[in-house]
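> Attaching a predicted model along with its sequence, questions to come.
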Amino acid sequence: MCAFPAQPPAHPFDDDKLKEECGVFGVIGVADAANFVALGMHALQHRGQEAGGIVTHDPETGFNSARRFGYVRDTFTKADVMATLPGSIGIGHVRYSTAGSKGNTAIRDVQPFFGEFAMGGCAVAHNGNITNAAALRRELIERGSIFQSSSDSECIIHLMARSIQRNIPERMKDALRRVEGAFSIVAMTRTKLIGVRDALGVRPLVLGRLGESGGWCLSSETCGLDIIGAEFIREIEPGEMVVIDAKGVESFHPFDRRPSRFCIFEHVYFSRPDSILGGRSVYETRRAIGVELAREAPVEADLVCPVPDSGTPAAIGYAAESGIPYGMGIIRNQYMGRTFIEPTEQIRNMGVRLKLNVNRALVRGKRVILVDDSVVRGTTSRKIKDMILDAGAAEVHFRIASPPTAWPCFYGVDTPERSKLLAATMSEEEMRVWIGIDSLKFISLDGLYRAVGEAGGRDPRNPRYCDACFSGEYPVAPSDMIEKGFEMKAAE
């Protein structure tokens, strides 16, 4: 008999999802780089909502920076803030804390980070997670480094400072060869914009071109290019570094080449549906996931409803393949914002009702299929089930557009420890009973691979994606977590 996890106190902002990692953006060769960067960060806001930062360089004022808590729209749209960020080159970062002081972000942890070297300054913005950061930090502190933040990303600046190379791109190559884990980096010097992806290409990074100005930009996703009217040129390759200046783009491959292991959950949830990943529309991939799910897990029902907003494309695909009508059975309140940041106990107990409301006239008396992107702790699934039944639904069936999330991510996603993941402690049937629904089915790992374009499903000898949160097979051993006692999956 498994031990059912205790249900944490209801909280209006706990939507029981894996939290987005971070987003990075950079631009060079434009008149007011900070405004372009702020727009790019706004487009990437879904990747991090805690805080953001911008660094620019201007020949007269030097390096300029601003870091703020909250949404980009509330901070980097103010004239007094933007006036402090002159220059034709700039980088930005939106943060959700996955390393450092989780849930208690200090302004010192907000990126980009900056270092002054003998050959000039360099600012660095990092998306991902360094899995050997604790070991590197101990080594650097023992050798005299003084850290200003609790972020793993600051290790990169200190490693660069200790390099004997004569220019900043070469120092960055030196530093990143010491780093394990996942990283997509946008960095800048006085005259250069730099983009780097780790050898496995776990996290995304794309290159764009601004036609009228001739400027270049780097973004975590293509939606960041769209908002500033930039042309998508290509993805930065796994293990590639690009260095962009007035002469154009130079490409280097400083790391040993390895098979790509891009994060498959970017396709499922993290990336915006209007972005392009690996030449594929994220929206179309999510719709294809719904089609595969309908083939693998059919059920007699009257209505297919998404759990908004991330379940919507998969629900559309499920409805189209199954022939069951699609309907918006749950409506999201788009304007809640942070109004109830300190709610009363009565409001706190309303839980997800602050965000979601059931379309009672549509679901009453119906056998409803709810399509969601994932189940993490399962607490929100229980609340949504209660809301649907309270509205008069005859049956509730959950169909999940990802395999069971049974393992934590150590590559830049804020995942609960393994004991708090529902799928780590229960079978599918036990989860169904605990949530209290008529049926529960997840897409298979093979089905997910087919939906992202792998016709033969997942090759267990050479999987194309990082799917460690589903399979427990980590492409890079999380050495810091192993040191703390994390037990890897036993070899089969």
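Ah, there it is.

> make it CA atoms for all contacts and neighbour counts henceforth
Noted.

> Which elements pack onto the longest helix seen in the chain?
In the chain, with assignment by DSSP state H, the single longest helix is helix 282-296. Here helix 282-296 touches helix 312-322, helix 445-451, going by 3 or more Cα pairs under 8 Å, 6 or more residues apart in numbering; DSSP states H and E.

> of all those helices, which lies closest to residue 283?
helix 312-322 (6.3 Å; Cα to Cα).

> Tell me the gap between stretch 32-50 and the middle of its chain.
15 Å (Cα atoms, centre = their mean, to the nearest Å).

> do stretch 111-118 as well
With Cα atoms, centre = their mean, you get 24 Å for stretch 111-118.

> next one: stretch 287-302
26 Å.

> quick revisit: identify all contacting residues around the longest helix of the chain.
267-268, 271-276, 313-322, 399-401, 442-444, 447-448, 450-452 (Cα atoms under 8 Å, 6 or more residues apart in numbering).

> got it, and stretch 139-152?
By Cα under 8 Å, 6+ apart, stretch 139-152 touches 99, 100, 101, 108, 109, 129, 130, 133, 134, 154, 158, 159.

> out of everything not next to it in sequence, what's closest to the third one?
In this case it means residue 101. residue 150 (6.4 Å; Cα to Cα, 6 or more residues apart in numbering).

> let's bring in a second model and compare:
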Amino acid sequence: MFDDKLKEECGVFGVYNNNEFDTSRLTYYGLFALQHRGQESAGIAVNNKGTILYRKEMGMVSEIFDDVVLDYLKGHSAIGHVRYSTTGESYAENAQPLVIKYTKGHMAIAHNGNITNASKIKKELEEQGTIFQTTSDTEVIAALLSRIRIKYSAIEDALREVMTIIKGAYSLLIMTPNKLIAVRDPLGMRPLVIGKKEDSYVFSSESCAFDSLGIKFIRDVEPGEMIVVNNEGIKSIQTEVPKKSASCIFEYIYFARPDSIMDGIEVYSARYKAGIELAKEHPVDADVVVGVPDSGLAAAHGFAHASGIKYVGGFMKNRYVGRTFIQPSQEMRELGVHMKLNPIRSQIEGKRVVMIDDSLVRGTTSKKIVNLLKAAGATEVHVRISSPPVKHSCYFGIDTPERKNLIAGNMSIDGIKDLIGADSLGYISNEGLLSTCKDGKRDYCMACFNGKYPMDVDDEEEK
């Protein structure tokens, strides 16, 4: 939505169909529900009696697939992907699922996350003769798996060895002519859930994709777990995992849809609790509370409830301004935020406003929104952020700027307040944020806030 936000990751959706329902259309609607996780490209691959058919292109799900394409993509199992490039350039060849042929046959793979030692593995494979067609770390996983697969009769045994080599964050869906395999990284950094529709099994990055499709949510895929589905049924293979997990806490702050449930926590509830905590940590004397759409709204409701300050709908969001929004000149670029958000003057004018947002990365957009509120007649604008200051880059599947471009990594809170033109500025504390997720099943990665990475980061990745 805004250039000041951390960019979405990717989303995966897969189904192993033991019934007669339309697999490709079910996958299409699943990806549609996950569109918020990536808007650069999308793809679907299906297994049609041992032959993998696929379609993937740059663009949104609804732009790529129509009835003709979906009628062509017939099969008893399917995997789909929506992409935002966190590693690898935004090119059509990097769109997923990635379909490859190798000595043991062929497979399709879809990946959400980032492999931190991908550069090292790729270099070693190239020295052994492997040729790469993309710049995506997904192809590195596929190439490594196809090479190791030669040693094993079952692909899941080869995949278990691959998991001991690759480092980083990943949720994987792998489709072969007779199996569908779902894998979550040992730290559980990227989300993955499993559901059931009649006698068929379905996998998704988020549970929200199940709700409107009549799919029963079963559970989260566990960290380090590999789930294999074929015509004989379903089995779980648990690989070795660290003592502590490290789920990405930014899923709850911003990335996931509010109606999703991840590792036992409803995303909306976590955001609402963050607003309550913000009101406790940074009280303010004001007239109204407004939330920046959409991910700031739940926290704004929580802040209003805890503070007793009236919540109002402060902004009208233009939902038709998307990724193809044309900005032909610098003058028009300056109007960009105003084209996407417009304050509702009757709710703002003459009032002291508390503006709630989920994060503040570069500060550029926050400054523009504060200016919009003051131009609409707000006498004061007090900014409250439902995440701690983002001071460090992420290497695990979130597209954060270099640290030199992270405003909180280079400036004091008072300096940021002055830069964005706010009358006051308050961030939720690390401890306060963790308290919003204390009822979950996982420990959390907070590296973008505290710099404590849950694993070593490859030198090339840091560069």
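That came through fine. Note that this is a predicted model, so its numbers are computed, not measured.

> re earlier: trace the residue nearest to residue 101 of the first structure over to the second structure, please.
Aligning on TM-score structural alignment places residue 150 of the first structure opposite residue 135 in the second structure.

> swap in residue 65 of the first structure?
Checking with TM-score structural alignment, residue 65 of the first structure has residue 54 as its match.

> Against residue 99 of the second structure, how distant is that match?
Going from residue 54 of the second structure to residue 99 of the second structure by Cα to Cα, to the nearest Å gives 8 Å.

> These two: which is more packed in?
Comparing residue 54 of the second structure with residue 99 by other Cα atoms under 10 Å, the one with more neighbours is residue 54, at 23 against 19.

> Nearest residue to that one in space, ignoring adjacent ones along the chain?
Spatially, and ignoring its direct neighbours in sequence, residue 54 of the second structure is nearest to residue 45 (4.1 Å; Cα to Cα, 6+ apart).

> still on that earlier bit, would you mind confirming that the match of residue 65 of the first structure is in contact with residue 73?
Yes - the pair residue 54 of the second structure / residue 73 is scored as a contact, 6.8 Å apart, by Cα atoms under 8 Å.

> Find residues that contact each of these two.
What both residue 54 of the second structure and residue 73 touch, as defined by Cα under 8 Å, 6+ apart, is the set 45, 46.

> one step back: now the match of residue 150 of the first structure: which helix or strand?
Assigned by DSSP states H and E, residue 135 of the second structure belongs to neither a helix nor a strand.

> Give me the neighbour count for it.
As a measure of burial, residue 135 of the second structure has 15 neighbours, counting by other Cα under 10 Å.

> Look up how far residue 122 of the second structure lies from it.
Separation of residue 135 of the second structure from residue 122 of the second structure (Cα to Cα): 10 Å.

> So in the second structure, which strand runs the longest?
Longest strand of the second structure, by residue count under DSSP state E: strand 105-115.

> Pull up the aligned stretch in the first structure for it.
The aligned range for strand 105-115 of the second structure is 120-130, by TM-score structural alignment.

> Relative to the second structure, what is the average displacement of the matching stretch?
Averaged over the aligned pairs, stretch 120-130 of the first structure sits 0.9 Å from the second structure after superposition, using mean Cα distance after the TM-score superposition for the first structure.

> Please point out which parts of that stretch sit buried.
Residues 121, 122, 123, 124, 125, 126, 127, 128, 129, 130 are the ones in stretch 120-130 of the first structure that count as buried (16 or more other Cα atoms under 10 Å).

> Let me see the contact set for the residue mapped onto residue 160 of the first structure from the second structure.
Aligning on TM-score structural alignment places residue 160 of the first structure opposite residue 145 in the second structure. Shown in contact with residue 145 of the second structure (Cα under 8 Å, 6+ apart): 158, 159, 162.

> what about residue 145 of the second structure, helix or strand, and which?
In this assignment (DSSP H and E), residue 145 of the second structure forms part of helix 137-149.

> can you check residue 362 of the first structure too?
Applying DSSP H and E, one finds residue 362 of the first structure within helix 360-363.

> Look up how far residue 157 of the first structure lies from the nearest residue to residue 167 of the first structure once chain neighbours are set aside.
Excluding its sequence neighbours, the residue lying closest to residue 167 of the first structure (Cα to Cα, 6+ apart) is residue 119, at 6.6 Å. Distance, residue 119 of the first structure to residue 157 of the first structure, using Cα to Cα: 14 Å.

> now swap in residue 229 of the first structure and tell me
32 Å.

> Enumerate every residue touching residue 106 of the second structure.
52, 99, 100, 176, 177.

> let's see it at 6 Å
residue 100 (Cα atoms under 6 Å, 6 or more residues apart in numbering).

> Residue 257 of the second structure matches what in the first structure?
Under the alignment (TM-score structural alignment), residue 257 of the second structure maps onto residue 272 of the first structure.

> Pull the number of nearby residues for its match.
With other Cα under 10 Å as criterion, residue 272 of the first structure counts 22.

> my read: residue 423 of the first structure touches residue 406, true?
Yes - between residue 423 of the first structure and residue 406 a contact is recorded at 4.8 Å, counting by Cα atoms under 6 Å.

> Give me the more crowded residue out of residue 119 and residue 157 of the first structure.
residue 157 (21 against 10).

> how many neighbours does the closest residue to the more buried one other than its chain neighbours have?
Once flanking residues are discounted, residue 157 of the first structure sits nearest to residue 115: 6.2 Å by Cα to Cα, 6+ apart. Applying other Cα under 10 Å, we find 16 residues neighbouring residue 115 of the first structure.

> Average offset of the helix or strand residue 115 of the first structure falls within relative to the second structure?
Per DSSP H and E: residue 115 of the first structure is located in strand 113-117. For strand 113-117 of the first structure, the mean deviation from the second structure after alignment is 2.1 Å (mean Cα distance after the TM-score superposition for the first structure).

> For that strand, which helices and strands make contact with it?
Counting contacts by 3 or more Cα pairs under 6 Å, 6 or more residues apart in numbering; DSSP states H and E, strand 113-117 of the first structure packs against strand 120-130.

> Does the residue of the second structure positioned farthest from its centre lie in a helix or a strand, and which?
Computed with Cα atoms, centre = their mean, the residue of the second structure farthest from its C-alpha average is residue 350, at 38.2 Å. Under the criterion of DSSP H and E, residue 350 of the second structure resides outside all helices and strands.

> Check residue 183 of the first structure too.
In this assignment (DSSP H and E), residue 183 of the first structure forms part of strand 181-188.

> equivalent range in the second structure for that strand?
So strand 181-188 of the first structure sits over residues 168-175 in the second structure, by TM-score structural alignment.
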